[in-house]
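J.: Return a 3D structure for these sequence lines:
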Amino acid sequence: MLQKVLIEIFDRDLANLKTEVEAYANEDDLWRVDGEIANSAGNLCVHLTGNLRHFFGAVLGATDYVRDRDAEFSSKFVPRAKLLEDIELAKTEVRTVLEGLTEEELSKPYPVEVFGHPMTTEFFLVHLAAHLNYHLGQINYHRRLIATI
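T.: Next comes the predicted model:
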């Protein structure tokens, strides 16, 4: 049951991420920072797709994706088309992994101790959904704020 809920949430929020990235009238605004805004929407998008492709794809799905977390926040002016492509890749990897997980696997410890202590796979996947939604809200706010500056 949790599997289906997570698939629905990740599908919805990754579709919303795509919509947000597409909604920037000026592609360069994806990368704007101003005043106290430390992270651009572009960097948050790169971070989200890197995070999901790592924790779902590489760790649980044994893909060959290699995460470069530092680059997620230092990259500049990645073309919008590449951001959108990465969203689709993340969406595919998340769905593929979730569809393949059993209830037993969800209740087992996640293979990596991300927070310095063990947690179940289901706990960590719910955390990843919340993390995606948190940054999605930041991107939405960034887009609306940057449009007024």
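
J.: drop to CA atoms for contacts and neighbour counts, all remaining ones
T.: Noted.

J.: For Phe124, give me its contacts.
T.: Contact analysis of Phe124 by C-alpha atoms under 8 Å, 6 or more residues apart in numbering lists Tyr110.

J.: to compare against the first, here's another:
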Amino acid sequence: MGEATGATGDRVAVAEDFVAEARASLEAAVALIRHGVGQLDAEQVWWRPREGVNSVGNLLLHLAGNLRQRFGSVIGGGPDDRDRFGEFTERGPIPKEELLRRFEEAAGRADEILATLTPDRLGRTCRFQLLAGEAEKSVLGVVIQSLTHLHGHAQEILHMTRMQLGEGYDFRQPSGVPPEPGGGA
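T.: Got it, this is the predicted structure:
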């Protein structure tokens, strides 16, 4: 095998590994959010510790909007119909099931788009609107930034769930492992 073929093969392997890890990361964040939101009732989904702090419902709307915009529009080339302001000003009560449906639909579409990414596509540059103007990043950069954003809000949702449920919070356990007192994610 020649050097060019080897380098191309390495590039393809790295891209495939990156896409596999990105898809696993997306699924892990979705599972964490499902776990937390699944323990909340309709009122708790829209609870906020104080005015000026987002509810879990707002965060779900925000994440669905962000995933649709970044993966569906910026990477996938679809229309950008995001209402970012509305994600944060909504006060509900949109039912929990509807919020999760919107979020999971956006995450599913993000996963579909991730599955199509090639080494060439990962290196292409995207231009998109931010609050402070236009940004330019590689597709790889958009994926990393989007997944980091998703995981940050997933932890925020989990924290808000634990704040509300206290001792009633049900810790996640790896399958087949009995729960440890006071431990878990």
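
J.: Can you pull up the most central residue in structure 2?
T.: Leu150 (3.5 Å; C-alpha atoms, centre = their mean).

J.: buried sites along the top helix by length along structure 1?
T.: Longest helix of structure 1, by residue count under DSSP state H: helix 121-146. The neighbour-count check on helix 121-146 of structure 1 (16 or more other C-alpha atoms under 10 Å) flags 121-122, 124-125, 128-129, 132-133, 135-136, 139-140, 142-143, 146 as buried.

J.: on that earlier part again, show me what the residue nearest to the centre of structure 2 aligns to in structure 1.
T.: Aligned counterpart of Leu150 of structure 2 in structure 1: Leu132 (TM-score structural alignment).

J.: For the aligned partner of Asp120 of structure 2 in structure 1, give its distance to Phe10 of structure 1.
T.: Aligned counterpart of Asp120 of structure 2 in structure 1: Glu104 (TM-score structural alignment). Glu104 of structure 1 sits 21 Å away from Phe10 of structure 1, going by C-alpha to C-alpha, to the nearest Å.

J.: Next: Leu132 of structure 1.
T.: 8 Å.

J.: try Phe73 of structure 1
T.: Counting by C-alpha to C-alpha, the gap from Phe73 of structure 1 to Phe10 of structure 1 is 22 Å.

J.: excluding its backbone neighbours, what's nearest Glu105 of structure 2?
T.: Counting by C-alpha to C-alpha, 6 or more residues apart in numbering, Ala64 is the residue found nearest to Glu105 of structure 2 once chain neighbours are left out, at 7.9 Å.

J.: doesn't Ala107 make contact with the one you found?
T.: Yes: assessed by C-alpha atoms under 8 Å, Ala64 of structure 2 is found in contact with Ala107 at 7.3 Å.

J.: quick one: the helices in structure 1?
T.: 2-23, 41-52, 69-74, 80-100, 103-107, 121-146.

J.: Leu60 of structure 1 is nearest to which of those helices?
T.: helix 80-100 (6.7 Å; C-alpha to C-alpha).

J.: Mind checking the helices of structure 1 for the one nearest to Val114 of structure 1?
T.: Per C-alpha to C-alpha, nearest to Val114 of structure 1 of these: helix 121-146, 8.8 Å.
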